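Asker: pasting the structure only:
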């Protein structure tokens, strides 16, 4: 016990030993050891230059040269990294040409008109994307930027401010050189499940569960500001479109931790997900309700080697702009940055995974009945008395192929045979994945229902020309995908809309022509295609997506029966659900009639949305758009002269086509190309702008931050046991009598006691180790139905 307490000292206990903030002269040579948890596994390793260097980039280069560790473990003071970024001079000559190369790809973004003037009920501010881009161009032209970092951060923020996780562009300097972080993680919970939640230091919570003493004190202030107000403002740096979902993403959550480096790590406050791109200040000072305070030194992780980087100019010439004139001390033409991307073919990527072993740790989770190796999906049975008839299907991602399908199918079949009659589907942390996986899971649960899944694209010149050309030149459909008459035909099947013979219309019937598919229709001041639905019988879907939906092709008849009654299914959300998860959720709630429960959110008493991530149903990486344009030229070489006189040439112009990729972090250029449209909505409002409150809202409690089973049991209590929700109700839970509610309150109290008794040193150590998680976007398998953290 004592060994663990040494690893997790309470912040409260060390309140008098607060390191003072560094002065300007001290900060470059200071160690990153100010955190009171510096001895913990989550604290950054220390690296200190032997002498104080005048130039911040040179100081980091010295740290890099002296570090006896891999680059992934090198961390420097956050202020030092921030000063280095701001030492990079503005390359105004290349800025405007670069910004102009972004315009063709922005044309594909389906929600431009709605973002500028959001419909009633949308909770985020309006964003004029075109106006914002032009404002940046004007500021560059008028000399309003002091350095390159200010420009690149504005570009990133323009995309991020749309709160569309599919609309993403991350310039190299803004996000490819350093990743900021704090050596402290927070959680938010209610003390009794009824009172408004408050933020706590997670290491304090773990210590409390280990030793049972010193009840954690809530965080009252952060850097002198009200803690909740600070965190709500910080949350706005995230990618989600719902304030409650954004607020949850600030904190450590077990669902995100279960995804390892492909999740949001220990929360955006600690530097996970989008938090890595925001300078958090040199230090962070927390004030607690018990009157104590503590100050922590923030840090930055190195993402590129800093060998021989003597100043910001050399950094720019080495890692940021391969088109820049090389006049720095680095000498010569330095090779293009490894964090850059060049246009290549990008189709739906599938994972090679196994369901026989768990390769990624799942701290805070019990052993699963069955699991996919990367923890994208798994199944559990609840074992406590009163919960024995409950199965839990955890779907933290829709990335995967037949392996994913097999885990889901086998678990639902086994659970049904084992006498489990109730099903909790937990989609916490689910940012989407392979689109047809969402369709397939719905078909597993409702084999007799045809998924609706209405979508549409934004009409613009490039889209229309590609569609007209493809519809004319690919003269029969479907075809043998693995041996097509022309190899580029493959890129125009498997879910792309450009051959009118693919897909079906709103009535699940074939289109008559390209113009039938793309009239276009004028809606909300913009132009769009007709409603498009996936043709699940299309044989080209499977080889392109790696998924054969149950009930079609070689999976006809699977599953034979519906495994659970609709009234015995409930879906649990933490608000992060996005993309393919949003597709699945729409089908389950609108066609299946399934009840929903959301958990967490801001400390208020109002409702909370289910899907807080992007509700767009398909994103195209810019590399894929480039490939589509290139394939169109190859498909119709006799039309090249005409194509060169149109917007198609903007994508393949040999003088400029590489710029948007070489100036950004790999895979960062993405747009949402398909809007999801609700069945029967004559206004065709994209689901991204349709507010959808959960039937029931819950708060996290302390035990739910260390053991996910506590959360699942609470969901069962409110869904079928008569327990109450914070807001809303599921079934008859809002009508239960006092005796029933007293029983549920007793269960909650017992859960807390049980989790404290069950907290072993090994369990606590695994949870603590997960506090060191950071998002590695470069290692994530990019899917056309996935929102990157």
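Answerer: Looks like it came in fine. What you see is a predicted model, and the numbers here were worked out from it, not measured in a lab.

Asker: Going by C-alpha atoms from here, please, whenever you check contacts or count neighbours.
Answerer: Will do.

Asker: In the protein, spot the strand with the most residues.
Answerer: Ranked by number of residues, the top strand in the chain under DSSP state E is strand 670-677.

Asker: Which SSE is immediately downstream of that one?
Answerer: Using DSSP states H and E, the helix or strand that directly follows strand 670-677 along the chain is strand 696-698.

Asker: what's that next one packed up against?
Answerer: strand 595-599, strand 727-728 (3 or more CA pairs under 8 Å, 6 or more residues apart in numbering; DSSP states H and E).

Asker: got the angle for whichever helix or strand comes after that strand vs strand 595-599?
Answerer: Per DSSP H and E, the first helix or strand lying C-terminal to strand 696-698 is helix 708-720. With axes from the mean of the first three to the mean of the last three CA atoms, to 10 degrees as the basis, helix 708-720 and strand 595-599 are set at 140 degrees to each other.

Asker: How about residues contacting helix 708-720?
Answerer: For helix 708-720, the external contacting residues (CA atoms under 8 Å, 6 or more residues apart in numbering) are 254, 364-366, 382, 387, 392, 424, 570, 572, 597, 700, 703-704, 723-725, 729-733, 744, 748, 751.

Asker: Got another one to weigh against that:
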């Protein structure tokens, strides 16, 4: 989705979509359910689904309601319908060609094809395998569109990169589910955990009395790890954790879902006490309020014509709406940005001292929760993902009030809880970091892959900015070549994205935080690992803030320590780095990694990870998600291309042909979204310039979930407090006591 609001700070990194527990299940939904044997198979699988929609529509006036946007169908019928969708060569091949061009912006292509030693990765040549899929479509040996979808989705998933993804049409049309949730629990947090069936409630989780030993006669641990091998995280423990239900934030676990029909309608679970339970897989077809969409999708050919081979904007199920930007020119009452002493879902019995209205940040004082004389405070950051300035203002205000209260209470110790944090705005990372460390050095290195399309965009956007960092006058005050208002007004999002996205040297600094001496020093290309990249870049934050103020006027918010808040470094630092511990469940990604990188490399804070595979003889990555600081959505790239084409017309047909040969253009199929990892994160001091995606940085201490620490966050925080500053030495691996750790090839000494 095209970003329709800009914070006026820095970049939007992709945020993994948070999964919610489905409201409908086979047990509580009868309307429209249809089995393969309920009528003659000769009717056709897709027609049976249309018939189920007809029945459900007649029986339920709320059919297709946004809270229940699906109806239950037999999983084999669902698979038969999907398998009946045959592709047409020309549009299928054009799609693969455009996807190949878009994937040139993925920074890690060479590293995936030839992984660095010690990374634990198997070689994955994405572009080569994509060419093979194209060849088989061309030859006619690959004729089913569903198979193309499955192969492309599997190919990209093998990269285990949260930022690298594509939303294919059929995967959004019908979804398969196991419909059960699991948890992994240890009796004391140190002993090897076992897997239990979970029964999810609003604010709690009940578990089976007996542990699970097998899934369909296969060892349950082996099955879970294997089933999560295509998960989005690069860390094995992060992928393993993703299978299980969690609280704070609430998450039913990826085990609930299926990637595809497994070839049978049921499965068995064997418990430690010898009980064997049989369950049914389920399939769910997408529905739309007050409309019988499946009446137009009664055959595989119908689905191709009316659902797959259409632009996404013509998707019959498209529910995308619009959102408006809050006008920050109006006075903002800071008291309305936050709330106090509210109990939130997923944190039973724990009332936050302060939180923002979007539940992004919550601040606690452990003594309030345990009733004991603790001087430990807790920052619970569920994401860095508010997408409007008013929300960023709320998070900043909540953090500010929390730190002021911590100072009043003489709180000395701090736990930063980042469990399940998928990332978000890098702007909020810098803002939060500077509030914690007003004099802290908020710098980390990144780089962008150099390839023909990127270089052409850099060449174009270099013409947009003057050396004083403003937009060229002819673009900001005239119609340019668009014929509509000014190019700056019409394409303000694209202009700002170009600046924050490294398409101009003026808004990037070198690895030491200084301006590049020349364009050549900025763009390179620098050869590394058989590929080419820009030089190592750091964000010119203050300059980006100034640009956002110029472009967005009343919609911008300064960052702590930048813009109108440049005097922030005179503020008092409340917590010493040696008194801070960061907690993750390894499911920390994107901007969350950026925050952790600043905490660990700049401030040398200690770290603890919870959960993961049932092993005690090896460490667990503190950050198991994608470590690149910026993604690129296809919906962000296409407007950049459009801006370039309309603002700077081609001089001749040869120039246009050369441009179109390498430049991605919109997919002419119903592709809901696609994204790549646009920037690698590089440690400026690393002579090998290896992306952190391929570097192992273990947590200092590893523990496992217990029932109490899974359900009650304050009990988990109390355990972390005891491990870090008390007499508890029960890490399953490592130690949280003062000492040292080795983060990849960077030694961190406390």
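Answerer: Sure, I can see it. Note that this is a predicted model, so its numbers are computed, not measured.

Asker: Point out the other helices and strands that the longest strand of the first structure packs with.
Answerer: Here strand 670-677 of the first structure touches strand 454-457, strand 618-621, going by 3+ CA pairs under 8 Å, 6+ apart.

Asker: Buried residues in stretch 194-211 of the first structure, which are they?
Answerer: Residues 194, 196-210 are the ones in stretch 194-211 of the first structure that count as buried (16 or more other CA atoms under 10 Å).

Asker: Export the helices and strands packed on strand 696-698 of the first structure as JSON lines, with columns for distance to residue 685 of the first structure and mean neighbour count.
Answerer: Listed next are these as JSON lines, based on distance: least, CA to CA, whole Å; neighbours: other CA atoms under 10 Å:
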{"stretch": "strand 595-599", "distance to residue 685 of the first structure": "22", "mean neighbour count": "25"}
{"stretch": "strand 727-728", "distance to residue 685 of the first structure": "25", "mean neighbour count": "19"}
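
Asker: hey, where'd the helices end up in the stretch 551-700 of the second structure?
Answerer: Ranges of helices within the stretch 551-700 of the second structure are 591-597, 634-647, 653-662, based on DSSP state H, counting those that start in this stretch.

Asker: For residue 297 of the second structure, what is the corresponding residue in the first structure?
Answerer: By TM-score structural alignment, residue 297 of the second structure lines up with residue 309 in the first structure.

Asker: gap between that match and residue 84 of the first structure?
Answerer: 10 Å (CA to CA, to the nearest Å).

Asker: Settle it for me: which of the two has more neighbours?
Answerer: The residue with more neighbours, out of residue 309 of the first structure and residue 84, is residue 309; 25 against 21, by other CA atoms under 10 Å.

Asker: Specify the local secondary structure of the more buried one.
Answerer: The three-state label given to residue 309 of the first structure by DSSP: H, G, I helix; E, B strand; the rest coil is coil.

Asker: what's near enough to touch it?
Answerer: Counted by CA under 8 Å, 6+ apart, residue 309 of the first structure has contacts 57, 58, 61, 315, 330.

Asker: Derive a PyMOL selection command for the buried subset of the contacts of helix 708-720 of the first structure.
Answerer: PyMOL command restricting those to the buried ones, with burial defined by 16+ other CA under 10 Å:
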select buried, resi 254+364+365+382+387+392+424+570+572+597+700+703+704+723+724+725+729+730+731+733+744+748+751
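
Asker: out of the contacts of helix 708-720 of the first structure, which are inside helices?
Answerer: 254, 744, 748, 751 (DSSP state H).
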